[in-house]
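>>> what follows is a predicted structure for the sequence shown.
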Amino acid sequence: MYSLTRKVLPWTRFVLLGILLLLGLEMATPDQVWAAGPSVSIDLGSDSPKQTAVVIQILILLTVLSLAPALFIMVTSFTRIVIVLSFLRQALGTQSVPPNQVLLALALFLTMFIMAPVGQQVYGEALQPLLAEQLSYEEAWKKGIEPVRGFMLRQLRDKDLELFITLSKIPKPEKIADVPTHVVIPAFILSELRISFQIGFLIYIPFLIVDMVVASILMSMGMMLLPPAVISLPFKLILFVLADGWYLVVGSMVRSFQ
């Protein structure tokens, strides 16, 4: 716990220092406020080029931190998992069960479970040496992005990668390691959408059969006014429970990344 505190505190002080520098505002005097309204200015330390560079680095860091949730969703297994779980809920016919909070929490923890080896590799090869001041920011970025790139390259289709290489109008790389990261990410997202829809289609099939059987029986009995979804819902639930559906769906999704 003490070693963790020693590592975290310098970063906390660094961020707080950046916030204080960015908030270096010079407010007008009360007479000026009444005369011309409030005036706000931001001092970036133009008198000192070194100080200006530090402030810009802090501003970039804060921008990256604000985009971290979107980056986490797009470059991990979260997209596939949350789409498949949404398809499962729609196939069952339960509009709000499980709730969105439960589905998102399940998708988040499954993503952490799947991405744990990648996170450990990033921490051991990039973040830990960076905190120990053994690597520069550029070197830590290069070492830290490689495990994430490796994960994305294992999941995407060659067809999707070729599409974005063509759209980016860059020379065709000789090997996969030469493909830029900004080309790998959209290809990975496109592949994740394709796979998640394929899994969703397979999930829909057994529940669709139940709906068709129930609708046919109700029509043959002349019960036209009774919604088939009301009758089929208990049968779909019992089918899902007897087949141990959560075990099968979650296990299949986790294995699809291995």
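The structure has been received and is ready for your questions.

>>> when you work out contacts or count neighbours from here on, use the C-alpha atoms and nothing else.
OK.

>>> burial measure for E192, as a count.
Neighbour count for E192, taken as other C-alpha atoms under 10 Å: 25.

>>> use this one as the comparison:
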Amino acid sequence: IGVQQVPPNMVLNGIAIIVSVYIMAPVAFSAMQGMQANQAPGNVTQNVTAGIAAAREPFRTFLEAHAKSRERQFFLRSATALWPAQQAKALKDTDLIVLAPAFTLTELTDAFKIGFLLYIGFIVVDLVIANVLMAMGLNQAQPTNVAIPLKLLLFES
């Protein structure tokens, strides 16, 4: 936007953490219920293994729903090329080792697309304001002084 009063990084990171916890809360509750349902008296190692397996499913479901198949196939092919043949053969596109990076890449791709589209909007406003000021003969007026209030009105309202 060109405004210098942007919140500090700590505030932005705090907002990101709060929103992430809010979005992932249903998945975490489901995982917690799955872990609690698999507790049985007996061997602690078996309880931990069963609890982790039960908690893994809600996360896998979430990642499957939000990771694009193109990225999943990319990481599956990459693992096939880089990993030992026996491990790569047993790998599926629904395994967490494939879903986690595919989800991350999907989210980063979407974030860059959104950022680029917003940036185009800001650039268009800057170009229009600069051309209008030049057409009006206001060469001494700084386009940013006129563009910032218009950007705030346009994008924040």
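Sure, I can see it. From a predicted model like this one, the values you see are computed outputs, not experimental measurements.

>>> superposing both, give me the TM-score.
The TM-score (TM-score structural alignment, normalised by the length of the second structure) is 0.78; 147 aligned residues with a C-alpha RMSD of 2.6 Å.

>>> helix/strand/coil for V124 of the second structure?
What DSSP: H, G, I helix; E, B strand; the rest coil gives for V124 of the second structure is helix.

>>> translate it into the numbering of the first structure.
Using TM-score structural alignment, the equivalent of V124 of the second structure in the first structure is I209.

>>> which residue lies farthest from the center of the second structure?
Distance from the C-alpha centroid of the second structure peaks at G137, with 45.0 Å (C-alpha atoms, centre = their mean).

>>> residue contacts, the residue nearest to the spatial centre of the second structure?
Against the mean C-alpha coordinate of the second structure, by C-alpha atoms, centre = their mean, the closest residue is E107 at 3.7 Å. Residues near E107 of the second structure by C-alpha atoms under 8 Å, 6 or more residues apart in numbering: A67.

>>> SS state for it?
Relying on three-state DSSP, one would call E107 of the second structure helix.

>>> what about it, distance to D95 of the second structure?
18 Å (C-alpha to C-alpha, to the nearest Å).

>>> swap in P41 of the second structure?
For P41 of the second structure relative to D95 of the second structure (C-alpha to C-alpha), the value is 29 Å.

>>> these two: which is more packed in?
More neighbours surround D95 than the other of P41 of the second structure and D95, with 15 against 8 (other C-alpha under 10 Å).

>>> quick check: chain neighbours aside, which residue is closest to that one?
R60 (7.6 Å; C-alpha to C-alpha, 6 or more residues apart in numbering).

>>> number of nearby residues for the counterpart of the one you found in the first structure?
With TM-score structural alignment as the criterion, R60 of the second structure lines up with R149 in the first structure. R149 of the first structure sits with 19 neighbouring residues when counted by other C-alpha under 10 Å.

>>> do the same with M10 of the second structure
Using other C-alpha under 10 Å, M10 of the second structure has 9 other residues around it.
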